[in-house]
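1. Okay, sequence plus prediction incoming.
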Amino acid sequence: MDFQTPWNLVDENLDIEDLEEFDVPTHGNQRQKQKRNGRKTARKVQKRSRKSGQQEVASKKTKKAEPVRQPEEKYEEEQDQEEHKPEAQNPVKQLQEEQDQEEQDQADVPGQVALPDGVFLYKVQSLYRHGVDLHVRSDEPNVMEVIEKIFTEFYKNVLPRLPLQQPDWKAMDTTDLMEFLESFNFAAEKFKKEKPRSLLTAARWRKVHLQSDSFKEGHLITELARKLSVVDERVLKRHYKSFSEETYGATKTEQMKHMLDQLKVKNDDVIFDLGSGIGQLVTFTASYANVAMVYGIEKCDAPADIAARISENFKRLMKFFGKIPSPFELIKGDFTKPANKESIVKKATIIFVNNWLFGNELMRDLREILHLCAPGTRVVVTKLIDQTRFNKKTYVGHFNSFSHTAPLDSIDCPVEWTDKKFDFWVSRMDNEKVYNLAEHFRAEEEEQEAKRETKRLAKAQKAELNSHKFS
C-alpha cells in the first residue's frame, strides 16, 4: 500500500489495525519509535472517532425529530427574518413613501377631489381596531351633530385618557371644531402607537366604552347615517299623497329589534323589506343581526334616492367602527314587477311589509307572491292579508289556507307616524295546509252525512213500527 498522504491529515474512518498496516519507510530504532508513535496517534484517532460518531448519531436523531421543511416554508421563514431585520432609514425613500401613502389616503377620502369653495373636510381618527378614519365634508347634512354624537356616545370613555381639554359642544363653531379635531387626531395617533393593545375591539366596545349591546350600536350607526343623508325629512311627507298606498310610515328600530328577536333570525336567513322607504330598517338589520342577506325594495323616487345616500354613509360609518355588517342591498323598483317578484320567491325566508294602507289590487299582488314562496317563509305585516270570511266554501282561495298566522308583540309607539299602539302579525307559509283543510272538511262532511243517515234510518224504523202497531 503506497503511503502518499501527509501524516497530519488523519482519516477518522480508519481504526488501529488499519493504521498498523501502513508501511512506514524507516530504519532500526527510528522505525520502532515511529511504530510506538503510530499506536499513540491511533488511540487518539479512535477516541476522536468515537466522539464524532456519538455526535453524528445525536445529529441524526435531531434531524429525524425535526419536520422536513418545504421550500415554501423556508422561503416564508427567510422573509419573516428579513422583515424583522432593522432597516436603515433612507430619508429620501421614507419621504417618498409618506407622500405615496398620503396620496393614497386622499384618494380614499370621499369628496377630496375638487371641493367647492368654502367646503372643507373634517377628519375623525378611528380608535377601533381595524377601523378607518372618518372624513366628512363640511357641507354634508348635520355634520357637526354627527361628530358630536361620535364623541359623546362612542368616545365618551376614551377622551379622558387623552391629553386634551374636554370640548364644549354647545359653544363650538366650525373653527373650534377644526382645532379640536386637529388636537384630537394628533393625540389619538400617538395613543394608537404607544398603546396599540388598548384599541377598542367589538367586545370591549360594548362592555367598556359603549356600555351597551349590539342594538344600541346598530341604532346609533343607523341614526348617524340617516342624519348625514337627509337634509329635511319633511320632503318625504310632502312627497307622498296623504293616506295613499305609498304613504311613508317608518317602523322604529326598537320595534324592528323586538321583531327580529321574536323571529329568532339565523345566519342563513334572507330578509326582504318590501316598501323599504329610506332603508333604515335594512341597514339596522345588517348591523344588528347576523344573516345571509338583507334586501330593501322601494319604488318611490324621493325615499329611494335618500336610501342610496344612507347606504353609502352607513358603509362609511361601519368601516370607521371597524365592523363588518351582514350583506345588504337597497333596490329602487316595484316589488310586484317580474324581476323583483322572482327574486323574492326564490330567496326570501323572512319578509317585512307595512301593508296598512294597501288597496285591494296591491293586496292581491302581495298574496300572489306569498303563495309562491317556499314553505316556512315568514311574513310580517301590519294588517291581516286576508280579512274575508273563512269557511269550507271559501277556504280554497283564502290566504289562511296556505299559512299559519299569529300576533307579534310590539313595543309602545312602534312606528314614527303615530303614538298609538300598533299591531304586527307574522304568517308562516305552509302550502300543505290547504290539502289538510280539504281532508278535514271532507271528513267533517262525511261525519255529518253519517249522522244524517243515522237520523234518516231511525226515522224510517220508527215509521215502520208505527205502521205495524196500527195495522
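-> Received the coordinates, thanks.

2. When you work out contacts or count neighbours from here on, use the C-alpha atoms and nothing else.
-> Noted.

3. And residue 202, how far from residue 225?
-> 19 Å (CA to CA, to the nearest Å).

4. Likewise for residue 345?
-> 30 Å.

5. quick one, which of the two is more surrounded?
-> More neighbours surround residue 225 than the other of residue 345 and residue 225, with 25 against 16 (other CA atoms under 10 Å).

6. residue contacts, the more buried one?
-> Shown in contact with residue 225 (CA atoms under 8 Å, 6 or more residues apart in numbering): 310, 311, 313, 314, 317.

7. Buried ones only from these, please, as a ChimeraX command.
-> Buried residues within the contacts of residue 225, by 16 or more other CA atoms under 10 Å, are selected in ChimeraX with:
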select :310,311,313,314,317
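
8. can you tell me which of the contacts of residue 225 are in helices?
-> Using DSSP state H, 310, 311, 313, 314, 317 are the members of the contacts of residue 225 that sit in helices.

9. Would you map the strands across the stretch 1-150 of the chain?
-> Ranges of strands within the stretch 1-150 of the chain are 121-124, 134-137, based on DSSP state E, counting those that start in this stretch.

10. Reformat those strands into a markdown table and put mean neighbour count and distance to residue 61 next to each item.
-> Formatted as a markdown table, those follow (neighbours: other CA atoms under 10 Å; distance: least, CA to CA, whole Å):
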| stretch | mean neighbour count | distance to residue 61 |
| --- | --- | --- |
| strand 121-124 | 18 | 59 |
| strand 134-137 | 21 | 57 |
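
11. can you put those in TSV and add distance to residue 409?
-> Below are those laid out as TSV (distance: least, CA to CA, whole Å):
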stretch	distance to residue 409
strand 121-124	40
strand 134-137	38
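
12. Compare the ones you listed and report which one is nearest to residue 381.
-> Checking these against residue 381 by CA to CA gives strand 134-137 as the closest, at 37.4 Å.

13. Next one for the comparison:
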Amino acid sequence: MESTFRSLMKWHGKRVRDFKLIQGDFLAQDHLQLITEEATIIFINNFAFTADLDKKIKDAIIKNCAPGTKIISTKAYAKSKAVPELRERDLNDLSMMLDVTSLRTVNAPASWTGGHVPYYLHVVNPAKIERYFEYKNKKNSSTPSLDERRSNSSKTSQRKKPTSAEPDNKKAPATKTKAKKRLNESKNGKAQKRKRG
C-alpha cells in the first residue's frame, strides 16, 4: 500500500513526507497519544460510522486534540455556532471547542461513490469557551438583574402621580397659553374676513 500511495502521489506531481501506515483500531490506547498529541491534520471518513463509534471518536480523540488541530470528516461532529449563538446547554457539546465549516464540494468527491459526499473542516479552538464566558459576562453586566428591575419598578410606582383633582402645574400653563393663542388667532382671522367682506 505504501508503494501504491507513493506512485499515485508521484503521478499527481505531489511530494510526500515520510509516513508510516498502521493497521488496526485507531481508538486503541497505543495509537491515541500519536493521534491526539502529534497529529495536526486528521481525516475521518465517518460517512458510514455508527453513532456509537462517532461518540467514541468524540470522547477519545476530538476532545483531547491540541488547539489548532484540523479534523476533516464526511459527517459534522458539531454544529457551526458563533459565540453569541452558544447557550449553557452547549457547554458539554463539541460546538463549544470547534469551529466548523462546510467545505465546497466537487464532482465525484470520493472513490467509493459517485454521489454527493459533504466534507466538514473542524478546527479545535478551546479559546471559544473563554470567549463565550467573556461574552456572557459582558451581556449580564449590561442587563440589570431581576432584583434591580424589581427595585426600579417599585421606585417608579412610589413616585407621586397627580390626581385628576390636582392639575399638573408644569403642563397646564403651556397648554392654556397655546389654547389662548389659537383662540386669539382664530378670532383675528374671522375679524379680518368680516372687514374684507
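-> Good, I have the coordinates. All of these numbers come straight from a predicted model, not from anything done at the bench.

14. Superposed, what's their TM-score?
-> The TM-score (TM-score structural alignment, normalised by the length of the second structure) is 0.66; 157 aligned residues with a CA RMSD of 3.2 Å.

15. rewinding a little: any idea which of the ones in helices among the contacts of residue 225 of the first structure is closest to residue 436 of the first structure?
-> When those are compared against residue 436 of the first structure (criterion: CA to CA), the nearest one is residue 311, at 44.5 Å.

16. That closest one contacts residue 284, correct?
-> No: the criterion here is CA atoms under 8 Å, and residue 311 of the first structure misses it with residue 284 at 10.6 Å.

17. Give me the common contacts of those two.
-> With CA under 8 Å, 6+ apart, residue 311 of the first structure and residue 284 have no common neighbours.

18. what's the neighbour count on the equivalent of residue 50 of the second structure over in the first structure?
-> In the first structure, the residue paired with residue 50 of the second structure according to TM-score structural alignment is residue 359. Residues near residue 359 of the first structure, counting by other CA under 10 Å, number 11.

19. try residue 40 of the second structure
-> Neighbour number of residue 40 of the second structure under other CA under 10 Å is 15.

20. which position in the first structure aligns with it?
-> So residue 40 of the second structure corresponds to residue 349, using TM-score structural alignment.

21. Just give the closest residue to its match, not the sequence neighbours.
-> Closest residue in space to residue 349 of the first structure, ignoring its immediate chain neighbours: residue 377 at 4.6 Å, by CA to CA, 6 or more residues apart in numbering.

22. Remind me which helix or strand the residue mapped onto residue 442 of the first structure from the second structure belongs to.
-> In the second structure, residue 442 of the first structure lines up with residue 137, judged by TM-score structural alignment. When elements are assigned from DSSP states H and E, residue 137 of the second structure belongs to helix 127-142.

23. So for that helix, what gets flagged as buried?
-> Buried, per 16+ other CA under 10 Å, within helix 127-142 of the second structure: 128, 129, 132, 136.

24. for those, which one is nearest residue 19 of the second structure?
-> For the buried residues of helix 127-142 of the second structure, the nearest to residue 19 of the second structure is residue 128 (32.4 Å; CA to CA).

25. thinking that closest one is in contact with residue 94, fair?
-> No: look at residue 128 of the second structure against residue 94 with CA under 8 Å: they stay out of range, at 10.7 Å.

26. ok, which stretches of the stretch 351-471 of the first structure are helices?
-> 360-372, 433-470 (DSSP state H, counting those that start in this stretch).

27. sorry, back to before: would CSV of the contacts of residue 225 of the first structure with distance to residue 82 of the first structure be doable?
-> What follows is the contacts of residue 225 of the first structure, written out as CSV (distance: CA to CA, whole Å):
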residue, distance to residue 82 of the first structure
310, 45
311, 43
313, 41
314, 40
317, 37
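
28. Looking at the contacts of residue 225 of the first structure, which one is closest to residue 229 of the first structure?
-> residue 310 (5.5 Å).

29. Tell me how far the closest one lies from residue 184 of the first structure.
-> 27 Å.

30. And residue 54 of the first structure, by the same measure?
-> 66 Å.

31. out of those two, which sits in the more crowded spot?
-> residue 184 (20 against 12).

32. roughly how far is the helix or strand hosting that one from the heart of the chain?
-> Element membership for residue 184 of the first structure (DSSP H and E) is helix 174-194. Here helix 174-194 of the first structure shows a centroid-to-chain-centroid distance of 30 Å under the convention CA atoms, centre = their mean, to the nearest Å.

33. Ok, stretch 147-165 of the second structure next?
-> 39 Å.
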